[in-house]
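Undergrad: A structural model of the following input is requested.
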Amino acid sequence: MHGTVAGGRIRLLYVTPPSEHFAGIERVVHEIAATLATDFGREFDVHVLHCKSYQELAATEIPYQLHVTPAGKLRDLLGVLRAFLRRHSFDIIVCPQVEPSMICWLAARLSGSRVLLVPHLHGNPRIEERQSLRSRALFMAFRWLVSRSVPEVFAVSPSLAAFAQRHLAPKRPVRFVPNPARVYDGIDTTARPVDAPVFLCIARLCEQKGQDVLLKAFARVREKVPSASLLLVGSGPDERKLRALAGELQLGDSVTFAGYQPDLERYFPLARIFVLPSRWDGFALVMLDALNFGLPLVVTNCDFGARDLVTDQRLGRVVRVDDADDLAAAMLASLADDRSDEIVRFRRQTAASYAPRKVTAKHARALREIVLASSSVRIPVQDRGGP
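TA: As a prediction, the model looks like this:
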C-alpha cells in the first residue's frame, strides 16, 4: 500500500471509461468524489481520472484532484491507464462496470502496481454481456480473473448486487453501495390539477427505456382522460421512430417531445405522475428526482433497481415489462393517489435517504473497511454524514 504508509491518507482513484458526454456515471463519480474530499479529506486523498475534458466541470470548484488523459474508446484506456499508474501510486481504484474494470485490472498488472481494484456495477450486466463477442470475452475474463482477485464488488441496487453475487463474483463479497440523488433547492410540491394531468417521462429515447410502450399505454389513458398529456424529456436514437408512433396513435399535441434538457428541475413541477417504463436498468436516479418533487412513480418490474425502490404503494406502482395495458391501468389508478402533505413528505424522505452526504458516508465506510482489511497500517477515521 502506498498512501496509507505515506501520510496516513488513503490514496483513492475513480476511473471513468471513455464517454462523449458528462452523463450518469460521470456525474455520480463527481458527486461522490467531491463529497468524499470535502467530508472525509483527512482520511482520503481523492483523485478522478476522465478520458476527456468536460465543459460541465470547467466552471465547477473541484475539491479533489482531477486528471484528464485522452482516450477515445474503451480499448484505448488500457495503454492510457497503464502509463498513468506507472507515474502515480494509489491504494485503491474504483471503476464502474464490468468491461472497464477488466481493463483497469489488466492495466494495473501491466504497470506493476499492487493497487486494490473495486468494480462498481451501475448498469445491467445481463444485457451488457450480450452486446458483442468482445463483451462476452471480457465478461468471461472478469469472472475467471478479476472477480477472484478483487476484495469486493459494489452494486448500485440490492437486486443488482444479488445478481452479481450469483453470476459474476460468487467467490467475493458483493456490497450494495447506492449512488447519490441530485439535490434541488426551493422545490414546489403543490398538487397539479387532476382534470388535466401531465404524465412525465425523463429518459434517453431508446429501446431500453420503453417509451414505445408508454405511448401505447398513454393512448389508452387518453380514451378515459382526454385532457391528459404526456411530456417526454430526453433525446436518443429512437426519437424519429417514437414521433412516428405518436402520429400513428393519433396523439397529436397531447405528446410533447422536449429533447435533451440539462435543467430537469423545471419539468417535475409540471407533472402529476412520473412514468419510467424501462425494459432494463441499473438504478435510474431520476426516480429519486421525481420523489423529491412529491410525484408518485409508475415503473416496471425490470432488472434492476425500480422494484428495490418502490416497495410501498405510497411511492408508486410497479407494472410488468412491455405490457401497455398494465402500464395504462397503473397510470389511471395513480391519478387517484393521495397528494396530501404527509404522503409528499414520505416520498421526499425516501429520496433524502439517497442524499449525497449520506450515500458518500456509506462509500467511505466500505472503502475504509476494504483498505483496513488489506493493510495493518492504522489510518485516521472521520465519520460524518450519517450511517
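Undergrad: Please count neighbours and contacts with C-alpha atoms only from this point.
TA: OK.
Undergrad: quick one, helices of the protein?
TA: Using DSSP state H, the helices of the chain run over residues 24-39, 55-58, 74-87, 98-111, 125-128, 133-141, 158-167, 211-224, 239-248, 286-292, 306-309, 324-334, 341-352, 356-374.
Undergrad: Tabulate those in CSV, adding columns for mean neighbour count and distance to Leu49.
TA: Listed next are the helices of the chain as CSV, based on neighbours: other CA atoms under 10 Å; distance: least, CA to CA, whole Å:
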stretch, mean neighbour count, distance to Leu49
helix 24-39, 20, 10
helix 55-58, 11, 13
helix 74-87, 17, 9
helix 98-111, 22, 12
helix 125-128, 16, 23
helix 133-141, 15, 22
helix 158-167, 19, 25
helix 211-224, 20, 34
helix 239-248, 15, 32
helix 286-292, 24, 25
helix 306-309, 20, 30
helix 324-334, 20, 41
helix 341-352, 18, 28
helix 356-374, 19, 18
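Undergrad: Sequence B follows; please return its structure for comparison with A:
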Amino acid sequence: MDKIKILHIIKSLGRGGAEVLLPETLKLHNQSQFEFHYIYFLPWKNQMVEAIEKTGGKVTCLKASNNLSLLGKSSDVINYCRKYKIDLIHCHLPWSGFLGRIVAKRTNIPVIYTEHNIQEHYHIATKTLNKFSFNFQALALGVSEDATQSIINNIKPKIPVRTVLNGVNTDFFIKNHNERVKIRHKHNIPDDACVIGNIAVFREQKAIPVWLKAFKKINKKHPEVYGLLVGAGPKEDEVKALVKEYNLSDKIILPGLQTDTLAYFSAIDIFMMSSAFEGLPIALLEAMSMECAVVSTKAGGVVEVVENEISGLLCEVGNYGCLAAKASELIEDPEKRKDYQIAARKRVVNNFSLKRMVDELEDIYNSFVKK
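TA: Below you'll find the model as predicted:
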C-alpha cells in the first residue's frame, strides 16, 4: 500500500512552540503508513531542521525575505506537491495558512490548518486575510479550546473547526539529575539554590519585562534565588538592558537560544511564565512534564492546562506582584514546591500526552486520504 504523503508548511523552523512540535510528533507518527515533508521559508531560522531530518522527515527551504514574498512561493509549492505526489497539506500559523489556501484553490489538494494563537492578538492585516481566505481550506484545528472558540467567534467559518490539544512527550521530558548538576555548575549556580526559569522566544507575546519585574521583587525578598531565562528573539536587547537596569546581572543567567532544553528544564525548580496571550504553550507542557512547579499568568490556553492551586499557581495577565508572591510561597515552602512539581507532571501525563495528539492527527489525515 502506498504511503499517505503529508506536507507541513510553516514560516520558519526556529525554536518556537509550533516548530518544536514538528520533530516531536514525527518521532511518534506511523512512518510505515505516512511520509512527511516540510517546507519552510526563513533560512536563518532552521534550528528544527536537523531534528526533523534525523527522524525521517524531508525538509525543503524556499527562501523568502518577508510575508509577501512567502505568498509568492505558491507556484514552487505547487510544483513540489506535483513532484512528490502530496496527498494532504497541513499548514501552521497565518502566513503559511494563507499560502496553503492559495495552493488548495489551484490544486484541489485538501488543506488543514492549525491555529496556535487567538485571533484577537493578530495584526489587522492578518485578521482581514484570515476572514477572507479561511473557508478555502478543508478543516481548521485549534491547539486549545480557547484558540478554537476565538476562530468561531471572530471568523465565523463555514468549514469545520475542532480542537486537537497540544501534547508533550512525557517519556522524553523527564528530569535528569546529572544534567541538572551540569547546567548549574556551568553557570555557577549552587546545587541547593532555588532556580526560577523560563524558556521562551523573547517577543512581545511572552511579556519578559513582566517576568523581570516579578523576579526583581523576588530577589529583594530572596537574594539567594537565581533566574534562568533561556531564549532569544526580537526583544533580546530590551531584556538584557532591563537585567542590567535592575542590577540583576549576577542573579539572572541568559544562556541564549538552546536546543537541549531538557538539560535546562532539569536545572529549573519553578517555571514562571508571564505571557500576555497564548494558544497552548509547548514550553509549559514540557516544564510540567519535567516536574517544574508552575507559576503563570492566565494567558489563553494556560488555564486549560494548569488547575489553579492544584497543578500550579495562576495570576492575572500583567500582575507581576502576584507572580512574585506566588513564586515566593514556593521558595519558602520546599514541601509545597515538591507537591506542585509532582502534580504538574501528573497533570500532563494524564491529559496532555503527545501520543494522544498524534493519534488524533493520524485519524484526521486518514479521514481525508484513503489509500
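Undergrad: Superposed, what's their TM-score?
TA: After superposition, the two chains reach a TM-score of 0.82 (TM-score structural alignment, normalised by the length of structure 2), with 352 aligned residues with a CA RMSD of 3.1 Å.
Undergrad: that older thread, for Asp185 of structure 1, which of the helices of structure 1 is the nearest?
TA: For Asp185 of structure 1, the closest of those is helix 286-292, at 10.3 Å, according to CA to CA.
Undergrad: Identify the residue of structure 2 aligned to Thr16 of structure 1.
TA: Under the alignment by TM-score structural alignment, Thr16 of structure 1 pairs with Ile10 in structure 2.
Undergrad: ok, back up a step: export the helices of structure 1 as CSV, with columns for distance to Phe268 of structure 1.
TA: Output for the helices of structure 1, formatted as CSV (distance: least, CA to CA, whole Å):
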stretch, distance to Phe268 of structure 1
helix 24-39, 19
helix 55-58, 22
helix 74-87, 35
helix 98-111, 33
helix 125-128, 30
helix 133-141, 37
helix 158-167, 27
helix 211-224, 18
helix 239-248, 21
helix 286-292, 7
helix 306-309, 19
helix 324-334, 16
helix 341-352, 13
helix 356-374, 20
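Undergrad: of all the ones you listed, which lies closest to Ile202 of structure 1?
TA: Across the helices of structure 1, closest to Ile202 of structure 1 is helix 286-292 (CA to CA), at 7.3 Å.
Undergrad: what sits up against that closest one?
TA: Applying CA atoms under 8 Å, 6 or more residues apart in numbering, the contact partners of helix 286-292 of structure 1 are 181-182, 202, 268, 274, 276, 296-297, 315, 344, 347-352, 354.
Undergrad: Which stretch of structure 2 lines up against it?
TA: Residues 283-289 of structure 2 are matched to helix 286-292 of structure 1 when aligned by TM-score structural alignment.
Undergrad: From the chain's centroid, how far away is that stretch?
TA: Mean-position distance between stretch 283-289 of structure 2 and its chain equals 10 Å (CA atoms, centre = their mean, to the nearest Å).
Undergrad: Same check on stretch 330-344 of structure 1?
TA: Centroid separation between stretch 330-344 of structure 1 and its chain, computed with CA atoms, centre = their mean, is 26 Å.
Undergrad: Next: stretch 243-257 of structure 1.
TA: Averaging C-alpha positions (CA atoms, centre = their mean) puts stretch 243-257 of structure 1 29 Å from its chain's average.
Undergrad: which residue ranges form the strands in the stretch 151-300 of structure 2?
TA: Assigned by DSSP state E, counting those that start in this stretch, the strands in the stretch 151-300 of structure 2 fall at 161-163, 195-199, 226-230, 252-256, 270-273, 293-297.
Undergrad: Could you give the residue range in structure 1 aligned to the fifth one?
TA: Using TM-score structural alignment, the residues of structure 1 aligned to strand 270-273 of structure 2 are 273-276.
Undergrad: what residues does that stretch touch?
TA: 197-203, 209-210, 287, 290, 295-300, 331, 334-335.
Undergrad: post-alignment, that stretch versus structure 2, mean distance?
TA: Superposed on structure 2, stretch 273-276 of structure 1 shows a mean distance to its aligned partners of 0.7 Å (mean CA distance after the TM-score superposition for structure 1).
Undergrad: For that stretch, what is the distance to the chain centroid?
TA: Here stretch 273-276 of structure 1 is found 17 Å from its chain centre; the criterion is CA atoms, centre = their mean.
Undergrad: Any buried residues in that stretch, and which?
TA: Under the neighbour-count criterion of 16 or more other CA atoms under 10 Å, stretch 273-276 of structure 1 has 273-276 buried.
Undergrad: Per the alignment, Pro197 of structure 1 pairs with which residue of structure 2?
TA: Matched by TM-score structural alignment, Pro197 of structure 1 corresponds to Cys194 in structure 2.
Undergrad: My read is that its match contacts Pro223, right?
TA: No. Cys194 of structure 2 lies out of contact with Pro223 (CA atoms under 8 Å); the separation is 10.5 Å.
Undergrad: who's more crowded, these two?
TA: Cys194 (21 against 12; other CA atoms under 10 Å).
Undergrad: Report the separation between the more buried one and Glu286 of structure 2.
TA: Taking CA to CA, to the nearest Å as the measure, Cys194 of structure 2 and Glu286 of structure 2 are separated by 19 Å.
Undergrad: list the contacts for Val213 of structure 1?
TA: Here Val213 of structure 1 is in contact with 277, 322-324 (CA under 8 Å, 6+ apart).
Undergrad: Map Val243 of structure 2 onto structure 1.
TA: Under TM-score structural alignment, Val243 of structure 2 pairs with Ala246 in structure 1.
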